[in-house]
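**Q** need a 3D model of the sequence below.
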Amino acid sequence: MSVPSRLFSQGLQIRQSSLPPAFLLPSLFTSSFSTSSPLSARRDGNPNRGVSALRRTGLRRRQTLSVKPEDLPRPVTDSKERSEIDVDPNHGLWGFFNRERFPFATPEYDNSHGRAWTVQELRGKDFEDLHKLWWVCVRERNRLSTESYERGKAKAGYGEYEAGAREEEVKHTQKAIKHVLTERWYAWEDARMLAESDPSVNLYPKSGEPSYSATESAFEEYTEPEQIQSAQQDSQVPSSEAQSQVVPEQIKTQQETRV
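**A** Next up is the predicted model:
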């Protein structure tokens, strides 16, 4: 036997001795338990994939547009050739502009304002008037804020002081409205607590039941204490009945413009 054949037989014997038995071969192979699809290039059929106006990528190759450059409308730069648009002069949105309807008002316009409403004046207003006055103040502050922004963009350099003084008066009016509403809320809360302790008042009546059942004590005549009667006789102060019959004189008040 030659040397190469001897080496081949020896190598074959070594290989057969290193291999496991045939019945153990299935245990040497592992199967994949992943159900996900293999990784591949993303293809969703979007023709605009990769086109970005922010990154200035431009159009893709062989990409066409639905509009041709010849079909695009050309802007009219000459104001005389533009078509006029009918605008309602009494539209409600004009309330967000000044009287001259300019982008921002002049300092003379913002400076021509009155004082703020006081708490004493607002106490005589009903809820509907207070509601209207509140939203008038909101609209005025909206106008001042918008004009302040436009004034800053135009770098006008004027009007900030006058607009700020006008807005302060509007804020004082809004604070007075809140003060009056807070007073009314506390008065209502006190009345509610008093009604809960009153047996003649039913705050939660059912259908057909009266909310108030008057008692005999409610119709009793009121008599003033002896101390008050003696003090009225000494100082000659008229009684409450006499005071109610006196008609107050008419007081002339100056009409003042308010915000």
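
**Q** could you use CA atoms for every contact and neighbour count after this?
**A** Noted.

**Q** report the buried residues of stretch 130-147.
**A** By 16 or more other CA atoms under 10 Å, the buried positions in stretch 130-147 come out as 130, 133-134, 137, 140-141, 143-144, 146-147.

**Q** so what touches that stretch?
**A** Applying CA atoms under 8 Å, 6 or more residues apart in numbering, the contact partners of stretch 130-147 are 95-98, 103-105, 122, 163, 167, 170-171, 173-174, 177, 259.

**Q** buried ones from those residues, can you make that a ChimeraX selection?
**A** Here is the ChimeraX command that selects the buried residues among the contacts of stretch 130-147 (16+ other CA under 10 Å):
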select :96,97,98,104,105,122,163,167,170,173,174,177,259
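
**Q** to check against the first, give me the structure of this:
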Amino acid sequence: MNFLSKYTTCLSAAKSTQTPLRRGLEEFFERGLALPKEHTVTGRAWRAAELRLKSFDDLHKLWYLNLKERNLLSTQKAEAKRHGIQPTAFTNKSRVIKCKKNMARILFVLNERRIQFELAQQALKSQPALSTLPESVKSEIEPASIQNNPL
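**A** A predicted model of the protein is given here:
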């Protein structure tokens, strides 16, 4: 079995899957219904440790997925209220809480990254330039591979 063959099958399977194309107001309704009859089973909220492993693009996508989910749930809540359905009979409170937790944790992780980036910039600015250091100090800082292989 070729090393790449298992990855090619995964890629071809991923290309063949399709998501329903919904536009405009349809995105505010779950399965095309203003008030779905059956309860939707959902997973847990993302943990901050899991989100720290995600790229900025993935966090950006997750943010907007959660925002769309919150909008969908707000639409369902407004529809239930408009139809006079009691909040106890029709509630997605756990899903709303998960969305809010996800969004708060994404902001927390992004803020952690921003703080670390600012600290790294400050540390870089406070370090003296290598050109102003004596040769004895340069040899300790620079790895041997850089010293032996001038460009």
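
**Q** thinking again about what came up before, nearest to Asp198 of the first structure, of the buried residues of stretch 130-147 of the first structure?
**A** Using CA to CA, Leu130 comes nearest to Asp198 of the first structure of these, at 31.5 Å.

**Q** check which helix or strand covers that closest one.
**A** helix 127-154 (DSSP states H and E).

**Q** that helix maps to which residues in the second structure?
**A** Helix 127-154 of the first structure corresponds to residues 56-83 in the second structure, going by TM-score structural alignment.

**Q** and whichever strand or helix holds Gln229 of the first structure, which stretch of the second structure?
**A** Per DSSP H and E, Gln229 of the first structure falls inside helix 226-235. Counting by TM-score structural alignment, helix 226-235 of the first structure pairs with no residue of the second structure.

**Q** so which bits of that helix are buried?
**A** Neighbour-count burial for helix 226-235 of the first structure flags no residue at all (criterion: 16+ other CA under 10 Å).

**Q** C-terminal to that helix, what's the next element?
**A** Per DSSP H and E, the helix or strand that comes after helix 226-235 of the first structure is helix 240-245.

**Q** contacts for that following helix?
**A** Contacts for helix 240-245 of the first structure (CA under 8 Å, 6+ apart): none.

**Q** what comes up buried for it?
**A** In helix 240-245 of the first structure, counting by 16+ other CA under 10 Å, buried: nothing.

**Q** can you check stretch 175-182 of the first structure too?
**A** 175-177, 179-181.

**Q** post-alignment, that stretch versus the second structure, mean distance?
**A** Stretch 175-182 of the first structure differs from its equivalent in the second structure by a mean of 1.0 Å after superposition (mean CA distance after the TM-score superposition for the first structure).

**Q** spatially central, which residue of the second structure would that be?
**A** Nearest residue to the geometric centre of the second structure (CA atoms, centre = their mean): Leu59, 2.0 Å.

**Q** what about that one, distance to Leu124 of the second structure?
**A** 27 Å (CA to CA, to the nearest Å).

**Q** before we move on, the earlier item: nearest to Gln233 of the first structure among the buried residues of stretch 175-182 of the first structure?
**A** Val180 (38.4 Å).

**Q** might one say that the closest one is in contact with Leu122?
**A** Yes - counting by CA atoms under 8 Å, Leu122 is a contact partner of Val180 of the first structure at 6.8 Å.

**Q** circling back to that earlier point, which of the buried residues of stretch 175-182 of the first structure fall within helices?
**A** Taking DSSP state H, the ones among these that sit in helices are 175-177, 179-181.

**Q** could you tell me where stretch 164-182 of the first structure falls in the second structure?
**A** Counting by TM-score structural alignment, stretch 164-182 of the first structure corresponds to 93-111 in the second structure.

**Q** strands of the second structure, residue ranges please.
**A** Per DSSP state E, the second structure carries no strands over any range.

**Q** what's the counterpart of Arg115 of the first structure in the second structure?
**A** Aligned partner of Arg115 of the first structure by TM-score structural alignment: Arg44.

**Q** spit out the contact partners of that match.
**A** Each residue near Arg44 of the second structure by CA under 8 Å, 6+ apart is listed here: Lys98.

**Q** and it, how far is that from Trp63 of the second structure?
**A** In terms of CA to CA, Arg44 of the second structure sits 15 Å off from Trp63 of the second structure.

**Q** ok, Ile141 of the second structure next?
**A** 41 Å.

**Q** ok, now Glu69 of the second structure?
**A** With CA to CA as the criterion, Glu69 of the second structure and Trp63 of the second structure are 10 Å apart.

**Q** likewise Gln76 of the second structure?
**A** Distance of Gln76 of the second structure to Trp63 of the second structure, computed by CA to CA: 20 Å.

**Q** kindly report the same for Leu72 of the second structure.
**A** 14 Å.

**Q** Glu26 of the second structure too?
**A** Glu26 of the second structure is 20 Å from Trp63 of the second structure, by CA to CA.

**Q** looks to me like Ile11 of the first structure is in a strand.
**A** For the record, residue 11 of the first structure is Gly, not Ile. No - Gly11 of the first structure sits outside any strand when classified using DSSP: H, G, I helix; E, B strand; the rest coil, being helix.
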